[in-house]
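A.B. asks: generate a structure from the sequence data that follows.
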Amino acid sequence: MRFHHNLVQATVDALHNIFNDGKYADQAIQKILKRDTRWGSRDRGFIAETTYDIVRYKRLYAEIANVHEPFKPADLWRMTAVWIVLKGHAVPAWEEYYNTPERRIKGRFDELSKNRVYRESLPDWMDQLALKELGGIWEKEASALNKQADVVLRANSLKTTPAELKEKLQSEEIAVSQHERFPDALILKERANVFMTQAFKDGLFEVQDAGSQLIAPFVQVEPGMRVMDACAGAGGKALQLAALMENKGQIIATDIYQSKLNELKRRARRAGAHNIETRLIDSTKVIKKLAGKMDRLLIDAPCSGLGVLRRNPDAKWKLQPEFIDEIRATQQDILQRYSTVVKPDGMMVYATCSILASENENQVQEFLKSEAGATFELVEEQSLLAHRDGFDGFYMALMKKK
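C.D. replies: All right, here's what the predicted structure looks like:
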C-alpha cells in the first residue's frame, strides 16, 4: 500500500482534535475532510477509516508507541507508525518515521495482546463493569464492538419498497444486500457516501442500523393511533413510526433540544412524514397535558451507548464511570414521568443502545416495582448483541398498562 504524506498528516490532525481537544470523532473527521476539495473518495475513506481505527485502539497503540496524553504531534505520528506496522504495510521513508522499531512494535503487540484491556483497548473501569454485568460473553462482545460497523439503510415505506430502492441504488452504482431478519434494511457491500445519491435526496431511505430498526415495530403501532416518541432526538425512530402508521394518526416527538427537533422536521419533510408534531420539553406542563392520552409511548432513553461503540469508538475515552450512575438515575426518572401519558390498555417501549443490565432489565424491574409502574406489566423484552446478531447492541422492553 502506498501512503501519501498529506493524508497521514490529515489523520494526525484529526487525532489531535479528538484526543487533545475533546472533539467528537465524526465532527473532527468531517471538518478535516473539508480541508482539500481535491481529495477523492479513496483519500477521504483512508483518512476516516484510519482515524477511526486508531481511536478504536488508542490504548493499545499508545502503549506500544510508549506515548501518553496529552499527545504531542510526534506522539501521534508514532501511533500512526504502529498502525502501519500492525496492518502489515511497509513504513514510508519519511522524517516522522525515522528509526521506527518495527520488530519491537510487533513484539510489544504480541505481549500486550494477552491482556484484554490492551487487546480490545478498553479503560479498566469499563472492562470491569462490563465483565461484572455480562460475565463470560463480554470477551466476545468486546471484540465484536471493535469491528467496523456496516452502513445500513432503512427503506422508507412511505415512498418505496426495499426491492425498488435496491434497484435505484444499483443504478447509482451502490451495491446493497438484504437480510431476512430485517425486512426494510439494505446493507452496503462497500462503503460509499450515500447522502449524495438522488435516492437519499428524494427521501427514499434513512441511514439506520439494522438493530435500531427493530425498535419501532416493537412498539406495535397501528394507523390512526396517538403515539409519543419521548427523547426523539433527530427523529430516526419517529420517521420509522410514521411509515409504520402510513402517515395516519399522530406522533408527538419530544426532546429537550430544539436543534434536534428542527433537524427532525427537516428529515420529516424529505421523508414525506406528515403526522409528526414536535414539542420541546421546556417545562413539566408538556407531559402533564398529555397524561393518559397516548395509545403508545416510545422511550428511547439516553444511555451509556456501550452497544454502539462500533460507530462511536471515541465514546470509550469520553465516558466516565460517574456518568453511568448519573444516566441510570435519569433513565428511571424518565420512566417514572413519561409513563403517565399512556392510557389504560395502552403500551410503552423502553429502549436503550446499551448492553448493561443495570441500564436495561434492572431499570424495567425497578420501574415495575414502583408506584408509577404498578399499573404496568411486562409483555416482552429483547436484546441484541454485536457478537451474536452482527449489528449494534440494543435492548427493548414492551410494557402494557393494565
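A.B. asks: rest of the way, CA atoms for contacts and neighbours
C.D. replies: Will do.
A.B. asks: report the distance from stretch 160-173 to the chain centre.
C.D. replies: 25 Å (C-alpha atoms, centre = their mean, to the nearest Å).
A.B. asks: nearest residue to the middle of the protein?
C.D. replies: residue 308 (4.3 Å; C-alpha atoms, centre = their mean).
A.B. asks: which residue sits closest to that one, ignoring its sequence neighbours?
C.D. replies: Leaving aside its chain neighbours, residue 308 sits nearest to residue 392 (5.3 Å; criterion: C-alpha to C-alpha, 6 or more residues apart in numbering).
A.B. asks: I have a second one here; can you model it like the first so I can compare?
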Amino acid sequence: MEKLNPREIAVNIISEINEEGAYSNISLKENFSNYRHLTDLDKAFITTIVNGTIRYLLTIDYVINQFSKTKTKKMKAVIRSILRSSVYQILFMDKVPASAACNEAVKITKRRGLSGLAGFVNGVLRNISRNKDNIIYPDPHKDFINYLSIKHSFPKWIIEYWLDHYSKEFVEELCHASNINPKVSIRCNLLKSDVDSLTDSLLKENIDVSKGLYLKEALYISKTSSISELDSFKKGLFQVQDESSMLVGHIVNPKVGEKILDVCSAPGGKSTHLAELMNNKGYILARDIHENKLNLVKSSAKRLGIDIIESQVKDASAIDEKMLNKMDKVLVDAPCSGLGIIRKKPDIKWKKENSDLKELIGIQRRILEVSSKYVNKDGVLVYSTCTISEKENLENIEWFIKNFDFVLEDIDPYIPKKLQNENSKQGYIKLYPHIHNTDGFFIARLRRKN
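C.D. replies: Below you'll find the model as predicted:
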C-alpha cells in the first residue's frame, strides 16, 4: 500500500467517519493495520487529529464558515475533511506550527487532483490562523444552548436533554469534561499478577503508570499507542477497562461457586472481571446477540487464564424458558445511548438522535423484564449503562421496581467510601466525567423478593 503521510491518513479516516458513517475506533485500527510503515509517534499523531476533529466538529465548522464564502455543507467531501483536520491543528494543537498545517493541507489537496482548490484551502486556513484569537462565539447570556453547542461542540438535542435534568453550570462542566481525552484505565488480572508486579512490568516496557482513583486493581497508563502489542497484555496480566465499569463487578459482588448470567456480555470486560473476583471458581454464562462480538469474550478469557465462562449467542430480549429461576446473580449491562463515553468515542455525539432514546428505553425495559425471570429467589440483578440519561437509568429502575418483585439494595458495602452518598444507600450510583474523572455510568443493584 502507498506510503501516505500521517496527515493524509488522518484526512482519510475523518472522511470515513463523517462521510461514510464509520466508527472512529474501528477506522483507526483498520488504517493502522493497512499502513505498516507508521511509527508509534505517527499513530499517536493521527489519533489525536482524528479524535480531536470529530470531538470539535461543530466548533470547527462554525469557525470555517466564518472565514469561507463556501460553507462546509456545500464543499467537496475531501476538501471539507482537509479543512476540518487542519483547523483542528491550528486551533487546538499548540505544538503544531500553523504554517505546517496550512502547507500540508495544500499538498494533500494537490495530491487529490484538486490543484484548482489549493488556493482556496490555503486562503481559508491562513485567514483562520491570523485571526484565531479573535473568533467571536455565541453570547451565553443571549442563547446559552447555542453557546454550549458551538463552544463545546455538542448537538443541541443533547444539551437540551441534559438541561432538563441538570443545572447550566453542571451541563457546561459536563460538556467540557466530555471533550478531554482520558488516560487509559486498565484492570490488573489478580489471577496472574498483583498491582505492584504489573506496574514494574509496564515500567520496563516504557509505559507511564499511575494508581487507580477508586479500586485497588485499577491502574492508568499513558505513552502507549498499541496496547495489544505489550508483553504484559499478551501474557494476560491486565485488561483495558474503565474504573466505572470495574465498579459494576464489585456491585454484583460475585462469590466463589455462584452461577452468574451476563446477558449483554461483549466485549467481555465485566464477565472476565466477575470471574477474577470469584477466583475463577463458579460458573458464568456470557451471552450476546452478536456471535462475532462473543469471540472477543472468548479470546479475552483465554488470554486472562479464565475457564469458568461459557459463551452463548442469545438475544437478551427473548425469553429462555430453560433458565427461569436458575441464576444467583444476573447482570444487565444494557445497550444504551453511550452519552457517558463521549470522551473516548466522540463520534457518538453525531451518531445518536433524540428519537433514538424512545426505542432504546423500550429495549432496556424488555431486557430487564426478561432477565428478571432468570434470578432465583432472593437472588440479585444488577443494571448498568454507560450513559448520562435519566430516562435510561433511574427512570427505568423506578419503572422496574413498580412492576416486578424486586427492591433496590444498599450498595455502600461494595463501593469505596469516597463514592458513598445518599444515592448509593438507596441502591444505585451515578458517575460523571467532570465529578469522578471516569466515564459517565449508572449502576443499580436489586434483590428479588423472597
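A.B. asks: care to give me the TM-score?
C.D. replies: Once superposed, chain against chain, the TM-score is 0.93 (TM-score structural alignment, normalised by the length of structure 1); 396 aligned residues with a C-alpha RMSD of 2.0 Å.
A.B. asks: hmm, back to that, isn't the residue nearest to residue 308 of structure 1 up against residue 214?
C.D. replies: No: Residue 392 of structure 1 lies out of contact with residue 214 (C-alpha atoms under 8 Å); the separation is 11.2 Å.
A.B. asks: so the two - more neighbours on which side?
C.D. replies: Neighbours per residue (other C-alpha atoms under 10 Å) separate residue 392 of structure 1 from residue 214, with residue 392 holding more: 27 against 20.
A.B. asks: residue contacts, that one?
C.D. replies: 149, 209-212, 307-308, 310, 353, 384-386 (C-alpha atoms under 8 Å, 6 or more residues apart in numbering).
A.B. asks: that one matches what in structure 2?
C.D. replies: Counting by TM-score structural alignment, residue 392 of structure 1 corresponds to residue 439 in structure 2.
A.B. asks: wait, isn't residue 108 of structure 2 in contact with residue 10?
C.D. replies: No: between residue 108 of structure 2 and residue 10 there is no contact under C-alpha under 8 Å: 11.1 Å.
A.B. asks: of the two, who's got more company?
C.D. replies: residue 10 (26 against 21).
A.B. asks: residue 350 of structure 1 should be in a strand, yeah?
C.D. replies: Yes: under DSSP: H, G, I helix; E, B strand; the rest coil, residue 350 of structure 1 falls within a strand.
A.B. asks: now the counterpart of it in structure 2: closest residue in space, sequence neighbours ignored.
C.D. replies: With TM-score structural alignment defining the correspondence, residue 350 of structure 1 maps onto residue 383 in structure 2. Leaving out its chain neighbours, the residue that sits closest to residue 383 of structure 2 by C-alpha to C-alpha, 6+ apart is residue 332, at 4.8 Å.
A.B. asks: list the contacts of that neighbour.
C.D. replies: Taking C-alpha under 8 Å, 6+ apart as the test, what residue 332 of structure 2 contacts is 262-264, 367-368, 371, 381-384.
A.B. asks: looking for the alignment partner of it in structure 1.
C.D. replies: Under the pairing rule here (TM-score structural alignment), the equivalent of residue 332 of structure 2 within structure 1 is residue 299.
A.B. asks: that match: which element?
C.D. replies: Here residue 299 of structure 1, judged by DSSP states H and E, is contained in strand 294-300.
A.B. asks: list the buried residues in the helix or strand that comes right after that strand.
C.D. replies: Downstream of strand 294-300 of structure 1, the first helix or strand assigned by DSSP H and E is helix 315-318. Buried residues in helix 315-318 of structure 1, defined by neighbour count with 16 or more other C-alpha atoms under 10 Å: 315-317.
A.B. asks: same check on stretch 289-309 of structure 1?
C.D. replies: Neighbour-count burial for stretch 289-309 of structure 1 [16+ other C-alpha under 10 Å]: 290, 293-309.
A.B. asks: span of it from start to end?
C.D. replies: Using C-alpha to C-alpha, to the nearest Å, the end-to-end distance of stretch 289-309 of structure 1 comes to 37 Å.
A.B. asks: and stretch 17-29 of structure 2, by the same measure?
C.D. replies: For stretch 17-29 of structure 2, the end-to-end distance is 13 Å (C-alpha to C-alpha).
A.B. asks: what about residue 29 of structure 1, which SS state?
C.D. replies: Once three-state DSSP is applied, residue 29 of structure 1 turns out helix.
A.B. asks: contact partners for it?
C.D. replies: Applying C-alpha under 8 Å, 6+ apart, the residues near residue 29 of structure 1 are 14, 47-48, 51.
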